[in-house]
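A.B. asks: here is the input, now give the coordinates:
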Amino acid sequence: MTRSHVLPVLSALALAACAEEAPPPEVPPTALVAVAEPASDPRGIVTGIIRSGRTHQVATETGGRVVRLSAAIGDRVEAGTVLATLDTQGLALALDSARADEARLAAQAEERRRRAGRFQTLDGSGSVSRAEADAARAEALAADQALAAARSQRAEAARRLGTATLRAPASGVIVSRQAELSAQLQPGAVLFEIEPDGAREIVSPVPAQALADLTGSGFTQFRFSGETGTARFLGVSARASATGAREARFAVVGGSPPIGAAVELSLGSAGETGVSVPAAALVNDRSGRAGLFVVGPGNKLRLVPVSLLELVAGRAIVTGEVRAGSQIVSAGGNFLTSDMVVRPVRATR
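C.D. replies: Down below sits the predicted model:
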């Protein structure tokens, strides 16, 4: 083989070797990202709890031993649903006794009415005196009155027997159960508490500096689980806490937050400032200052220093060069560096 034939072969072999040894293209790391949202000044944000606008208490009227429990905390019940049953032996005996008294007095009243009728007839014929006839009529009237009282006692005994079965006064969710099976309850003891569907309220401690912004007809916005709603101020407690805060109540007029949910109330006392980002998005630079990784052109990261104003329900309120609408790394920023190119994936709440 001549030299002119050998050189092309060697060149082809060299190129093939280089192609085999070339490293594969680098795949950028995946980064969870979120969009910075506008936020109110934390001085105008308070955290509240959703509660039912009213609570129904199911109490025992007669007391007794609990022999059956048909509902537990968290159950959703309809109006009229049987919740529990108390021991009815004593109440059943009282009803039997009242029925017997009613039957006895009914027979007695019938006999007295007949006697009064006979005496009236005899009085007309002169066989008995007027006084004897009047006494017979008085005895019949007294017997009728005693019978009426016995009937009332029998009806009351039947009603008390019915109260041994505790039923839900309204549809809703059972939030409290005060006794267990075989417990001996006193008359008037509360066994269940039911929060009905419908009206809901927000209860929240409000700082003293924000109380002046609340009015009887004022409306405010609140946020829960990424959703928003509207609430109307109802009132504030007269007693203040050690920090000067007072418990305020708001009626939910828009939105459907579940009972027990924590919500962020925006009182709007200081205007719009800063942005809201996931608390997990915050990272610290070498000097220990807080910062956020902002995804720039070409998906290149830039560490931007920020100032933390407040942490509210898993969100961080910050100020700095980050603007609302900026795409930021929402988690795992401690494993990333500035100028790194990433593959952004939108995080979901």
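A.B. asks: drop to CA atoms for contacts and neighbour counts, all remaining ones
C.D. replies: OK.
A.B. asks: so how far is stretch 244-252 off the chain centroid?
C.D. replies: Centroid displacement of stretch 244-252 relative to its chain, using C-alpha atoms, centre = their mean, to the nearest Å, is 17 Å.
A.B. asks: contacts for that stretch, please.
C.D. replies: 53, 199-208, 229-240 (C-alpha atoms under 8 Å, 6 or more residues apart in numbering).
A.B. asks: any of those residues buried? List them.
C.D. replies: Buried members of the contacts of stretch 244-252, scored by 16 or more other C-alpha atoms under 10 Å, are 53, 200-207, 229-234, 236.
A.B. asks: for comparison, sequence B:
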Amino acid sequence: GQSRCGGTGRARVRLLLAAWVVITALGACRREAAPVEVKSEPVLVPPESVAVVEVRKLSTGPRIAGSLEAARRAVMRAETNGAVVDLETEIGDRVERGQVLARLESQALEQAVASARTGVRTAEQAYAIAAAQLARTERLYRAGGVAEQDVEAQRNATATARAQVDEARARLSSAVDALSSATVRAPFDGVVSERPVNAGDVVTTGTHLLTVVDPSSVRLEASVPSEHLPSLRVGTRVRFRVRGYPERDFVGTIARIAPAANSETRQIPIIVEIPNRSGALLVGLYAEGRIAARSREVLSVPAAAIAGTGEATTVTVIRNGRATQVPVEIGLRDEQAELVEIRSGLERGERVLLGPERDVASGTPVEVLKRPEAEPEPETQTN
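C.D. replies: I've put the predicted structure just below:
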């Protein structure tokens, strides 16, 4: 009996020891599996990759592009044959209306004028003689000294002499015009934009001598798809940029709209006039812009802040120092200003991430770097 009781007691002890070992092991596992808090470092974001949600003026409308042309442009061509005797201007020179720009050889033309004047004088003298003879013949006819047919013959001779006077005067007028055309004058106030000839060149009628443009006003000829016809109105503003001034906006207005669409492209030609009092715009520069069909002030962000499309459109905003992706509803899109209207999802004044930085995982700490301060200019010592 004692041996049976002793065996049972030892078995209980062994069971208790085994249970203690299991409990201890489980406790150790739990302690090892406890999460360790790790402080993640914030993502550093340059200031140019951050934008503020603000109310801005957005515009939409059809885009246009083309080369700038002078609103007033005159191509001066030779109206007579001869050598270029003198050129008074160079490319870029400002000229006034009536100013002499070039002279062509005129010796032969001057001789033609002199000969024409002599012809006029001769014809006038012949007409004066014929008129006097007619008056004498008529007196004789009234006195019965000559027949009526003699009077008619003298009247015909006088009319012929008168016609010869008119013809001689016409030849003189043509000769004077030809001589005048040897001197090329500016048709209006402007600037010489082209001068393909030099002094001494021999030219023929129609040869291009100079081009004068009025730089105070330029125009842009473009075409607009027919589906945008309802937005085309004379006087509608057009905002555009020109190569050479990538950060500067210029504004013009629609001056003319073609009454018919192009038969091949089905687009509608328009002409946009742009004031150019400062002379900054040069003829021939390439311009791209948009007709401001609709314009309003709305809450907006740069287009670079928008990710996704449709209902999956999101923006990464900085809230409480962390990146947070939030769904947004967008509206008006200004392609030229690269801005997008935010209808819901963001508040005015919030900061959003742009470009690659917008892909930072939601919940990641974010730190926006400060813009470097400009170094002060060294002071100059004066004696």
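A.B. asks: re earlier: from the buried ones among the contacts of stretch 244-252 of structure 1, which land in strands?
C.D. replies: Of these, the ones assigned to strands by DSSP state E are 200-206, 229-234, 236.
A.B. asks: around the equivalent of residue 65 of structure 1 over in structure 2, how many other residues sit close by?
C.D. replies: Aligned by TM-score structural alignment, residue 65 of structure 1 pairs with residue 83 of structure 2. Per other C-alpha atoms under 10 Å, the neighbour tally for residue 83 of structure 2 reads 18.
A.B. asks: is it true that residue 83 of structure 2 touches residue 200?
C.D. replies: Yes: assessed by C-alpha atoms under 8 Å, residue 83 of structure 2 is found in contact with residue 200 at 5.8 Å.
A.B. asks: so for structure 2, the centremost residue is which one?
C.D. replies: Taking C-alpha atoms, centre = their mean, the centroid of structure 2 lies closest to residue 287, which sits 2.9 Å from it.
A.B. asks: who's in contact with that residue?
C.D. replies: Residue 287 of structure 2 makes contact with 65-68, 220, 240-243, according to C-alpha under 8 Å, 6+ apart.
A.B. asks: farthest pair in these?
C.D. replies: Spanning the widest gap among these are 220 and 243, at 13.8 Å by C-alpha to C-alpha.
A.B. asks: and residue 114 of structure 2, helix, strand or coil?
C.D. replies: Taking DSSP: H, G, I helix; E, B strand; the rest coil as the rule, one finds residue 114 of structure 2 in the helix state.
A.B. asks: quick one: map it onto structure 1.
C.D. replies: Per TM-score structural alignment, residue 114 of structure 2 is aligned with residue 96.
A.B. asks: again with residue 123 of structure 2
C.D. replies: Counting by TM-score structural alignment, residue 123 of structure 2 lines up with residue 105 in structure 1.
A.B. asks: host element of its match?
C.D. replies: Using DSSP states H and E, residue 105 of structure 1 falls within helix 89-125.
A.B. asks: pull out the buried positions in that helix.
C.D. replies: Residues of helix 89-125 of structure 1 classed as buried by neighbour count (16+ other C-alpha under 10 Å): 91-92, 94-95, 98-99, 101-102, 105-106, 108-109, 112-113, 115-117, 119-120, 122-123.
A.B. asks: and the next helix or strand after it, which stretch of structure 2?
C.D. replies: Downstream of helix 89-125 of structure 1, the first helix or strand assigned by DSSP H and E is helix 130-162. Aligned by TM-score structural alignment, helix 130-162 of structure 1 falls on residues 148-180 of structure 2.
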